[in-house]
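Colleague: predicted model follows, preceded by the sequence.
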Amino acid sequence: MRVLLIEDDPTLGRALQEFLTGQGYAVDWLAEGQRALLAIKNYTYDLVVLDLNLPDMDGLEVLRTFRQQGSQIPVLVLTARDALADRVAGLDAGADDYLSKPFELDELAARVRAFARRHLGTVIPVIEFGSISFDTVHRELRVAGELLTVSVREMSVLEILLSRASKVVTKQQITQALSAMDADFSENAVEVYVYRLRKRLEGRGVAIKTVRGFGYMLELEESA
């Protein structure tokens, strides 16, 4: 899932970018409203995390602007404005959720995961396919009941394939979902993660099939 973080505080912005990246998301961090509007116009995002106190324009104006332009990107407002009137104004402007500062990182992570489940088209906390069981809340992967430790990127690739199990997912779709504008992430990297996942899933009854010219598909092995 690709996230646009709009936060003008450099310390907090950097910390949140690192934290969300560590959770498996591709995160672009911008500090100005005008630059954020340009990014929303030119890139595809699955979630916007928006601070309201920006140096060049009010965050609510940023929100109203891209809503008026027809954007339906989910928005989590993240701000020190915690009065009832402020929360109402944020939701009326088009926000989907509102988290007041200061906040706990665990709560932020839980709210972002909720948006991620919506993006994947499911509100089921555990996705199961064959011998695979993936807990989307606690980010735990089990194969045949055994806890499997994989890297954050590997888990993100597998989650995308699981969300579309038995359907083809293109390399471009995976790359776009996991790429940030300042990150060196390519279709070649996707191939590497898929190769590693294949090795980990060998003999487990589930396989990642290459559909030449298109991408990959998670499927049950015939012997399973």
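Modeller: Arrived safely, thanks for sending.
Colleague: alpha carbons only for contacts and neighbour counts from here, please
Modeller: OK.
Colleague: please, where are all the helices along this protein?
Modeller: For the chain, the helices defined by DSSP state H cover 10-22, 33-42, 59-68, 84-92, 105-119, 152-163, 171-178, 187-201.
Colleague: right, so of those helices, which gets closest to Pro74?
Modeller: Closest to Pro74 of the helices of the chain is helix 105-119 (CA to CA; 7.6 Å).
Colleague: tell me the angle the closest one makes with helix 10-22.
Modeller: Compare the direction of helix 105-119 with that of helix 10-22 by axes from the mean of the first three to the mean of the last three CA atoms, to 10 degrees and you get 50 degrees.
Colleague: and the angle for helix 105-119 with helix 152-163?
Modeller: 40 degrees.
Colleague: what sits against Ile6?
Modeller: Applying CA atoms under 8 Å, 6 or more residues apart in numbering, we find Ile6 in contact with Gly13, Trp29, Leu30, Ala31, Glu32, Gly33, Ala36, Val48, Val49, Leu50, Asp51.
Colleague: against that first model, consider the following:
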Amino acid sequence: MKVLLVEDNNDVGEAVERRLIAAGHIVTWNRDGQHVDDALEHDPVDAVILDLTLPAADGMTILRQIRRRWRDLPVLVITAKAEIDDKVSLLDLGADDYLVKPFDMREMEARLRALVRRPTGHFTSVLQSGDLALDPDGRIVTVAGRVIDLGRREFGLLEALMAQAGRVVSRERLMSRLSDLEDGGSENALELLVSRLRRKIAGSAAEVVTVRGVGYLVRTMQDAQD
């Protein structure tokens, strides 16, 4: 896909650009937020990654301009933690999804792919795998529309897996995530957590699969057949 990156921070911009180019995408990098609408008019893209804090423009204004002229163009906003209170405004203005800095480049790429794959229209940050859905904002998980009760660590594990649905997430990365959530992650704790999570999502079209010696992934029955 072709992506317009609007980001003034060189470190973040270079990391995003490098990740997307390595994945085979084309990236146009706007470093100050000026003339974004003109750039889109003359060089259409499949998606926009938009930072809110820019030296020469206001991210909210840019988002409003994009949505006014390109209603169905996917826009992934990247924002600082201090701006997270603006998330309702972001969605109201037409952001399709958002990530809070610092973020994992693999998650960014996965979310961007998900936005581009979805039908045109406005989107949410809900992660979906078959009939299994996870809403990071509302902290709600459903199977075929039925809410299931997950603990904090179970939710964090499932979110990390679903952010890269269909791809293996290493045990080390998952243990690091659990360590951030609670007082340290270990291989035994991870295995027990995976076992509990499997029981709770039993009956879903999605499953947590062990990739021996590497890690885990979430996939649907259809993914397994493909």
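Modeller: Noted; the coordinates are in hand. Note that the structure is predicted; figures quoted are calculated from it, not measured.
Colleague: now, which of the contacts of Ile6 of the first structure lie within strands?
Modeller: Those of those mapping onto strands are Trp29, Leu30, Val48, Val49, Leu50, per DSSP state E.
Colleague: neighbour-wise, give me the winner out of those.
Modeller: Ranked by the number of neighbours (other CA atoms under 10 Å), those place Leu50 first, at 28 neighbours.
Colleague: residue in the second structure paired with it?
Modeller: When the second structure is aligned by TM-score structural alignment, the residue opposite Leu50 of the first structure is Leu50.
Colleague: was I right to think its match contacts Gly59?
Modeller: Yes. Using CA atoms under 8 Å, Leu50 of the second structure is in contact with Gly59, at 7.1 Å.
Colleague: so Arg19 of the second structure sits against Met105, correct?
Modeller: Yes. With contact defined as CA under 8 Å, Arg19 of the second structure counts as touching Met105 (6.9 Å).
Colleague: tell me how far the most centrally placed residue in the second structure lies from Leu127 of the second structure.
Modeller: Taking CA atoms, centre = their mean, the centroid of the second structure lies closest to Arg111, which sits 3.4 Å from it. According to CA to CA, to the nearest Å, Arg111 of the second structure stands 9 Å off from Leu127 of the second structure.
Colleague: check Val116 of the second structure too.
Modeller: 14 Å.
Colleague: the nearest residue to Pro125 of the first structure once chain neighbours are set aside: what's it in contact with?
Modeller: Among residues not flanking Pro125 of the first structure along the chain, Thr136 sits closest, at 5.3 Å (CA to CA, 6 or more residues apart in numbering). Neighbouring residues of Thr136 of the first structure by CA under 8 Å, 6+ apart: Arg113, Arg117, Pro125, Val126, Ile127.
Colleague: can you tell me which of the residues you listed are buried?
Modeller: Among the contacts of Thr136 of the first structure, the ones that count as buried by 16 or more other CA atoms under 10 Å are Arg113, Arg117, Ile127.
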